[in-house]
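In: sequence first, predicted model second:
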Amino acid sequence: MPHARQRWLVPLEPLFPLLVIGAVGTVMRWGVAKYQKYENFGKPKRWSVDRWDRRMMERDSRLTGNVNFQRAEIEAPQAFLTNSAWELERPFM
């Protein structure tokens, strides 16, 4: 009696749910990246921010009102004279 050739059947039932899960994950990843870019006014998301970057972001915030904008002018605006990073203290006199 000859042996019948056994076929390996691929189960098709889990393929559609896996495809849906992959598509939803891809769309969510794309959406989060677009939202982060929108939130930073078209610039990519910041990563590996150190102390210097935080200080520059604070400076930009005081100069322009937003941490994502920068100024290239030589002189600061007039409002920057009273907009200091130092906390105001009252002397003990």
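Out: Arrived safely, thanks for sending.

In: hey, let's count contacts and neighbours off CA atoms from now on
Out: Fine.

In: and the longest helix seen in the chain, what other elements does it pack with?
Out: Longest helix in the chain by number of residues, with DSSP state H as the criterion: helix 15-39. For helix 15-39, there is no helix or strand it packs on, judged by 3 or more CA pairs under 8 Å, 6 or more residues apart in numbering; DSSP states H and E.

In: pull out the buried residues from whichever helix or strand comes after it.
Out: Under the assignment DSSP states H and E, the closest C-terminal helix or strand after helix 15-39 is helix 51-64. Buried residues in helix 51-64, counted by 16 or more other CA atoms under 10 Å: M57, E58, R59, D60, R62, L63, T64.

In: before we move on, back to that, who touches the longest helix of the chain?
Out: Residues outside helix 15-39 that contact it (CA atoms under 8 Å, 6 or more residues apart in numbering): K43, P44, K45.

In: of those, closest to N68?
Out: Within the contacts of helix 15-39, distances to N68 taken as CA to CA reach their minimum at K43, with 8.2 Å.

In: comparison target below:
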Amino acid sequence: MRNFKENGGRGATSIVLFAARTENKNQRASMIPFEALLPYGVIITMVVVAATGSTVFSTLKNDGKKQRLNKDDWDRLMIERDLRLTGRFRAQTDELSARPGFELSSTWKANRVWDD
């Protein structure tokens, strides 16, 4: 066995580690390195954060209720009416009379009459 200086500054432990690496060469080829999984972890984390943020934002926007889907013209008119009655986008009221000023907050569009 060579001494420390003849070995290029490496000790006997490096020879043992090198021998261990060559014996387990076939086993290491089938393993996935840990460093290769880090980018996938970052990507999955960012997708989860974006999806959770989108869900929280839409829930807060709709006063804690699920988003309305497949709205037709009647649904849009009822949403506008509820907004004028309560002042909130998704709130509804069961009062028999409208609040003061409701009759003045109509959303009717003015049509121009053409003279022929």
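Out: Structure received. All figures in this text were calculated on a predicted structure; none of them were measured in a lab.

In: give me the TM-score for these two chains.
Out: Here the superposed chains carry a TM-score of 0.73, computed using TM-score structural alignment, normalised by the length of the first structure; 87 aligned residues with a CA RMSD of 2.3 Å.

In: mean offset of the longest helix of the first structure relative to the second structure (after superposition)
Out: Following superposition, helix 15-39 of the first structure is found to deviate from the second structure by 1.0 Å on average (mean CA distance after the TM-score superposition for the first structure).

In: how about that helix: buried residues?
Out: Across helix 15-39 of the first structure, burial judged by 16+ other CA under 10 Å covers no residue at all.

In: quick one: that helix aligns where in the second structure?
Out: The alignment of helix 15-39 of the first structure onto the second structure (TM-score structural alignment) covers residues 37-61.

In: chain center to that stretch, what's the gap?
Out: 3 Å (CA atoms, centre = their mean, to the nearest Å).

In: and if you look at stretch 93-110 of the second structure?
Out: With CA atoms, centre = their mean, you get 38 Å for stretch 93-110 of the second structure.

In: can you get me the start-to-end distance on it?
Out: Separation of the first and last residues of stretch 93-110 of the second structure by CA to CA, to the nearest Å is 28 Å.

In: how would you label Q27 of the second structure: helix, strand or coil?
Out: The local conformation at Q27 of the second structure, judged by DSSP: H, G, I helix; E, B strand; the rest coil, is helix.

In: what's the neighbour count on Q70 of the first structure?
Out: 15 (other CA atoms under 10 Å).

In: got the contact list for the aligned partner of it in the second structure?
Out: When the second structure is aligned by TM-score structural alignment, Q70 of the first structure is paired with Q92. Listed by CA under 8 Å, 6+ apart, the contact set of Q92 of the second structure reads D82, L85, T86.

In: let's see 7 Å
Out: Taking CA atoms under 7 Å, 6 or more residues apart in numbering, we find Q92 of the second structure in contact with D82, T86.

In: and it, how close does it get to M78 of the second structure?
Out: Distance from Q92 of the second structure to M78 of the second structure, by CA to CA: 10 Å.
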